[in-house]
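Visitor: this is a predicted model, with the sequence first.
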Amino acid sequence: MPKSLVRDAKRRLPLAQLLSVLTLSVSASFLGGGASAQDQGEMVKSHGYSFYGDLSYPADFKHFNYVNPDAPKGGEISISTLGTFDSMNPYSRKGRGGVLSTMMYESLLGEGVGNESAPADVYAEYYCLLCETVEYPVGKDWVIFRMRPEAKFSNGDPVTAHDIAFSHNLLLDQGLKSYADAVRKRIPKVEVIDDHTVKFYFTEGISRRSLIDQVGFVPAWSKKWYEETGARLDESRLEISPGSGAYMVEDVDVNRRIVYKRNPDYWGRDLPFNVGRNNFDRIRVEYFGDENSAFEAFKSGEYTFRNESNSKQWATAYEFPKVKDGYVVTEKIADGSPPTPTGIVFNLGREILQDKQVREAVALAFNFEWTNESLQYGLFKQRVSFTQDTPLMATGLPEGAELAFLQELGDVVAPEMLSEEVRLPHTSGAARLLDRRNARAASKLLDAAGWAVGDDGKRRNAAGEPLRLTFLLNSSGSATLAAVVENFMSNLESLGIEAVLEKVDASQYTSRERDRDYDMVYDAYAPFLGTGTGLSQRYGSEAASYSLFNPAGLASPMVDAIIEASLLAETREEEEAAMMALDRALRHEFIMIPVWYNDVYWTAYYDQYGHPENQPAYALGYLDFWWYDAEKAEKLRAAGVLR
């Protein structure tokens, strides 16, 4: 599985597959400094890639607009995570990969530290890192990457086209099946032209979306290392192959900490792509068994940066002396990315939950308003859309270009999608946990679905089988989330449902989630701001029975048709109409109970870091383009706040 599948789905939506069709008229200015199609005999040659060709940064850019080009290098930033790990190979289904264990590996096109976007101020634009140029015909039948000859792995070996071809094939042979199946159909051949030139061929007669960016984000692994060691990509292991990235592993203490250090001999440190980035000498990750111990460790200075996600802690716990004395900074930073569609996901592989009436009844037991006010201090908004707060969010009845798009798909589109307003979450009263109006509505739905209430208050079907639903929960997760789920389960019990909460440790949770061993789980899908073949892996039928990125197992002919049609969009306007239709369809299919979202980052950190004044829209970037302030750090040590 490539790094682009591991990254947080904030902008490239783990596969960098959000691009569209490039027209024949490509001008030098349209390419942001690249040569025109006419000059190249209907060829495109550029320093980066966007499906539409509209690169914001010219070929001679000096650095990204949001970074501090004079940011000092040095110091350490330390963060925390919960749970355990037993592998430094995150590309396998086996084992539990360590945090940030992809960060050593670069790709032809560049990205940010920790799988964030780079550049983080533009959307769906990708710039050369291991490559110098990208070349392809206007029809995108193939692509050639000409690589930087100075690129090398951390052990000093050069990064060559042979390594790129090897990595691509390794993913197909030993990577995730859902990924390999999809890629083989679209990318039939890779060819090494010379040591620093690699060519990928694309299947005829298919959409050209998500092809160049797909191969451009394959991580570069050392062919020599894999062949000499006999290591496999599909195995759990602590030994790692050398990477070409700015960071390398310094120390691994299983289930306690991982330390990454900046490679002093990093080949690409002076590239414009990297100016003002990769500023810390060390990035340290501390592991904790539960959230309370992690927070207490932060207060004591055991680690120095928190991206807080617990509303209770943000509202009540950041009044300890170091905050009051100004040693610890608490800061809200705007998040311009669409929020990740988290929620209570239904396993559609369970026969009980294949009945939409049952899912709707179960959803009515979730009281967002009470939850937000009573457990989350009123700090969240309710998410309604898979493209929340973006121009692609479906509203009201379909009209204009979206309506025309849906009508062209024919009978595969549910008739009510055209005649009814888009699905919105139910509302509840905040005064009490169980909203009686919603409870009555849920009871009617369950009765209609054949789950009648017996004399004992329990619901059974005609065969006398109880309506039993299990919820899988990670015991090392947030105490607030546990309370949310427990209250939701209490409401299900009030409806006569046998609701079973199964709290398991992190390793069991990972295993059972991969095997889809649950009725319901708190999980997430990827938001999207554009189309691409990666949408099929997340929302499509083809890999629905086993894809790790489709926790509901959604297999909808309507969704499939929308995704396939979206790949043929020839303008941004057509693409936007298709994405709005996809949002409408996913909400119609009702695969999860949408919960909450936050449009700001809650950050807390010891006052020894700096960050750009103008935060880019698509990344927080604390590991990527923040920096260490040695003078401030010395003041903290002098005050005895940090060692």
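Guide: Arrived safely, thanks for sending. Note that the structure is predicted; figures quoted are calculated from it, not measured. Numbering: from 1, shown residues only.
Visitor: drop to CA atoms for contacts and neighbour counts, all remaining ones
Guide: Will do.
Visitor: contact partners for Lys62?
Guide: Contacts for Lys62 (Cα atoms under 8 Å, 6 or more residues apart in numbering) come out as Pro272, Phe273, Val275.
Visitor: hmm, 7 Å instead?
Guide: Applying Cα atoms under 7 Å, 6 or more residues apart in numbering to Lys62 gives the contacts Pro272.
Visitor: can you check the one 10 residues further on too?
Guide: Counting by Cα under 7 Å, 6+ apart, Pro72 touches Asn279, Trp627, Tyr628.
Visitor: try 10 Å
Guide: Gly276, Arg277, Asn279, Phe280, Gly610, Trp626, Trp627, Tyr628, Asp629, Ala630 (Cα atoms under 10 Å, 6 or more residues apart in numbering).
Visitor: would you mind finding the longest helix in this structure?
Guide: helix 572-589 (DSSP state H).
Visitor: rewinding a little: Phe200: which of the contacts of Pro72 is nearest?
Guide: The closest of the contacts of Pro72 to Phe200 turns out to be Arg277 (Cα to Cα; 30.0 Å).
Visitor: surely the closest one meets Gly268?
Guide: No: counting by Cα atoms under 10 Å, Arg277 does not reach Gly268; the two are 11.0 Å apart.
Visitor: looking at the two, which is more packed in?
Guide: Using other Cα atoms under 10 Å as the criterion, Arg277 and Gly268 rank with Arg277 on top: 28 against 19.
Visitor: tally of neighbours for the spatially closest residue to Arg256 that is not a sequence neighbour?
Guide: In space, and not counting its chain neighbours, Arg256 is closest to Tyr287: 4.9 Å by Cα to Cα, 6 or more residues apart in numbering. Tyr287: 23 surrounding residues under other Cα under 10 Å.
Visitor: am I right that Tyr287 is in a strand?
Guide: Yes: the assignment for Tyr287 (DSSP: H, G, I helix; E, B strand; the rest coil) places it in a strand.
Visitor: the closest residue in space to Phe366 that isn't next to it in sequence and Leu5, how far apart?
Guide: Spatial nearest neighbour of Phe366, excluding adjacent residues (Cα to Cα, 6+ apart): Phe488 at 5.5 Å. Phe488 sits 32 Å away from Leu5, taking Cα to Cα, to the nearest Å as the criterion.
Visitor: put this beside the first:
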Amino acid sequence: MRRQTLLPRRDFLALGAAATAAALLPGRAFAQTPTGVKLHGLSAFGDLKYKPDFAHFDYVNVDAPQGGTFNFQPFNWVANQTPLTFSTLNSFVPKGDAPQRTEMCFDALMVRALDEPDAVYGLIADGVTISDDRNGFTFSLRPQARFHDGTPLTAEDAAFTFKLLKDKGHPDYSLSLTHLEDAVAVDAHTLELKFSGKQASRTILNVVQMPILSKAFYTANPFDSSQMNPPLGSSAYKIGRWSAGAWIEYERVADYWGNDLPVNRGQNNFQRIRIESYQNRNAAFEAFKKGEILYREESVSRVWATGYDFPAVTAGKVVKHEFPAEKVPSMQATAVNQRREQFRDSRVRQAIALCFDFEWTRRNFFYGSYERSQSCFEKSDFRAEGVPSPQELTLLEPLRDQIPPETFGEAVT
């Protein structure tokens, strides 16, 4: 493969190929993004699909009906969350088991656009200014931002949050804050984040999506896994009824301060979102068959191929659908740790790869499911194909004596 990478799994899956690619280009990521001017969004490559005056994301229906209860099984989770049970409502700490989707109760400085591979747009912050050295970020916070109890969400809450998550937060948060030197509330609506310069270029894309917590709440309550009292949030949903370890409901906040923001219009339409915990995969599938669960993503090829023949499918009550492509595709892979002496020789890594007979495994174990990825940037513009173009050769030739000769031939498949 022409583009050699060391990819943290969470970053790759969270931000997609484009942001990861940017992180591998020191001095180039954000190179086209201007400094010293207020920006309504950020992209690793400087280009944003949506202009400052955009009304809503293109993929939403602003006239969608609102109401009802949606009971579903989340396919993924973050930090200390688990689909099996829960013993705390604090999902930001390393210990304990939290229910899935508690992050829905908290707003962030900025939010992802799902039809772009790496772009984020202002939520709590209506804009950001990048310093000339690109290690400082100044955010202008919306004065109307509120917590669910009506108290203002200020830059002091944001500065408190980033320091707290760096010192005591789950690694999903603290690792991205490793090189954060300071978080400063300049005034009630101005936040400065200062990095050391050792951070990856994409780090800020992770940081701006972190939940902003209430300083008052976590001053009065311990920031640990012992908490079963719902934390004070600020987003479109708040924790409603719950039964420890069994199920939890998130209630839509009628007077949510951000309802009419462009990044929110057409979204958050269910009045109630209910999530059940199942300690057994089969029990969860049976609940779906009976209609207790309304939506499910299948991750087991055997079940996908042989399990969806129950009466609700044949009656048309369950719609089985396969999506051929995603903006941010997920992958399953084994990463060889090249920091280990025994794996530093590329021939050893190639030999390991040759031991995996993907085609035989796909045919015999996976019921014909899955396609082999030929690149860490599969289904993106960054996948290497054919021989290097003249433009690529212009970049590669000065490095000819430092990179594998295969780089200059056909892309490896």
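Guide: That came through fine. Predicted, not measured: the structure shown is a model, and the values here were computed from it.
Visitor: comparing Phe488 and Leu5 of structure 1, which shows the higher neighbour count?
Guide: Neighbours per residue (other Cα under 10 Å) separate Phe488 of structure 1 from Leu5, with Phe488 holding more: 23 against 20.
Visitor: quick one: what's aligned to that one in structure 2?
Guide: Aligned by TM-score structural alignment, Phe488 of structure 1 pairs with nothing in structure 2.
Visitor: returning to what we had before: among the contacts of Pro72 of structure 1, which are in strands?
Guide: Of the contacts of Pro72 of structure 1, the ones assigned to strands by DSSP state E are Gly610, Trp627, Tyr628.
Visitor: and the closest residue to the first one other than its chain neighbours, how many neighbours?
Guide: This points to Gly610 of structure 1. Spatial nearest neighbour of Gly610 of structure 1, excluding adjacent residues (Cα to Cα, 6+ apart): Trp627 at 5.3 Å. Using other Cα under 10 Å, Trp627 of structure 1 is surrounded by 27 other residues.
Visitor: just checking, Trp627 of structure 1 touches Ala633?
Guide: No: counting by Cα under 10 Å, Trp627 of structure 1 sits too far from Ala633 to count as a contact (11.5 Å).
Visitor: on that earlier part again, residue contacts, the residue nearest to Arg256 of structure 1?
Guide: By Cα under 10 Å, 6+ apart, the neighbours of Tyr287 of structure 1 are 79-85, 98-99, 253-258, 293-294.
Visitor: among the residues you listed, which are located in helices?
Guide: Among those, DSSP H puts Ser293, Ala294 in helices.
Visitor: which of the contacts of Tyr287 of structure 1 are buried?
Guide: Taking 16 or more other Cα atoms under 10 Å as the criterion, what is buried in the contacts of Tyr287 of structure 1 is 79-85, 98-99, 255, 257-258, 294.
Visitor: dump the residue contacts of Phe45 of structure 2.
Guide: So Phe45 of structure 2 contacts Ala18, Ala19, Ala21, Ala22, Arg28, Ala29, Phe30, Ala31, Gln32, Thr33, Asp118, Ala119 (Cα under 10 Å, 6+ apart).
Visitor: and the contacts of Tyr287 of structure 1, which of them are in strands?
Guide: Those of the contacts of Tyr287 of structure 1 lying in strands (DSSP E): Ile79, Ser80, Thr81, Leu82, Asp253, Arg257, Ile258.
Visitor: helices of structure 2, start to end?
Guide: 9-23, 155-168, 171-174, 203-207, 215-220, 281-290, 301-306, 311-314, 346-354, 358-365, 390-396.
Visitor: if we can go back for a sec, which ones are touching the residue nearest to Gly610 of structure 1?
Guide: With Cα under 10 Å, 6+ apart, Trp627 of structure 1 has these contacts: 68, 71-77, 276-281, 608-612.
Visitor: among these, the buried ones, what's the ChimeraX command?
Guide: Buried members of the contacts of Trp627 of structure 1 can be picked out in ChimeraX with the line below, counting by 16+ other Cα under 10 Å:
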select :68,71,72,73,74,75,76,77,276,277,278,279,280,281,608,609,610,611
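Visitor: how close does whichever residue in structure 1 pairs up with Leu114 of structure 2 get to Arg277 of structure 1?
Guide: Counting by TM-score structural alignment, Leu114 of structure 2 lines up with Ala120 in structure 1. Taking Cα to Cα as the measure, Ala120 of structure 1 falls 12 Å from Arg277 of structure 1.
Visitor: next one: Phe405 of structure 1
Guide: Applying Cα to Cα to Phe405 of structure 1 and Arg277 of structure 1 gives a distance of 42 Å.
Visitor: next: His162 of structure 1.
Guide: Per Cα to Cα, His162 of structure 1 is found 28 Å from Arg277 of structure 1.
Visitor: ok, now Val521 of structure 1?
Guide: Taken as Cα to Cα, the span from Val521 of structure 1 to Arg277 of structure 1 is 37 Å.
Visitor: same thing with Glu150 of structure 1?
Guide: Relative to Arg277 of structure 1, and taking Cα to Cα, Glu150 of structure 1 is found at 19 Å.
Visitor: what range in structure 2 matches the longest helix of structure 1?
Guide: Against structure 2, helix 572-589 of structure 1 falls on no residues (TM-score structural alignment).
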